[in-house]
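S.K.: Have a look; sequence and predicted model below, questions after that.
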Amino acid sequence: MNFESRIMELESRLAFQDDTIQALSDELLEQNRRIERMQLQLTALARRQEELNGLSGIAEDEAPPPHY
């Protein structure tokens, strides 16, 4: 393999790696956005659960009644 063909091969590999890195970076960004949305939803659900517990009069420390 001569010098010029080796350089072309390396340039080709570099271009492929650049594309792969960009695709992975884009996917990582999308995953982070999904995680942030899910965290917001979880926070909203936790608040809603607390509100519902307050409305129904259930105390968090209150033990369930015994079953007979």
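M.R.: Okay, I see it. In this text, all values refer to a predicted model and were calculated from it rather than measured experimentally.

S.K.: When you work out contacts or count neighbours from here on, use the C-alpha atoms and nothing else.
M.R.: OK.

S.K.: can you pull out the helices in the protein?
M.R.: 3-56 (DSSP state H).

S.K.: Of all residues in it, which one is nearest the centre?
M.R.: Closest residue to the average C-alpha location of the chain: residue 35 at 3.2 Å, with C-alpha atoms, centre = their mean.

S.K.: structure B:
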Amino acid sequence: MADDAARIDALEERIAYQDEAIETLNQTVTAQWAVIDALKREVAALGERLEDAVSGPAPVDRPPPHY
């Protein structure tokens, strides 16, 4: 009986640590997804800016206004 109780206590302790570890990992993954989403939006915006720059009118080759 005492051996069974000790085993159950040990299992409950392991579960408590695993629950804490899982929660910490979940928070980390959630934070990483937020960063990934922000980076995806930034890359998309930069891609659009690049497309606009490439498809835009050619720059006029003239001297700067201070000449």
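M.R.: Perfect, thanks for sending it. Nothing here was measured: the structure is a model prediction, and the numbers come from that model.

S.K.: How far does stretch 6-17 of the first structure sit from its chain's centre?
M.R.: 33 Å (C-alpha atoms, centre = their mean, to the nearest Å).

S.K.: in that stretch, what counts as buried?
M.R.: In terms of neighbour count (16 or more other C-alpha atoms under 10 Å), stretch 6-17 of the first structure has no buried residues at all.

S.K.: how close does it sit to the second structure?
M.R.: Overlaying the second structure shows stretch 6-17 of the first structure at a mean distance of 0.5 Å from the equivalent residues (mean C-alpha distance after the TM-score superposition for the first structure).

S.K.: same question, stretch 33-50 of the first structure
M.R.: Averaged out, stretch 33-50 of the first structure is 0.5 Å away (mean C-alpha distance after the TM-score superposition for the first structure).

S.K.: related to what we said a few turns ago, could I get the contacting residues of the residue nearest to the centre of the first structure?
M.R.: Listed by C-alpha atoms under 8 Å, 6 or more residues apart in numbering, residue 35 of the first structure has no contact partners.

S.K.: Residue in the second structure paired with it?
M.R.: Matched by TM-score structural alignment, residue 35 of the first structure corresponds to residue 36 in the second structure.
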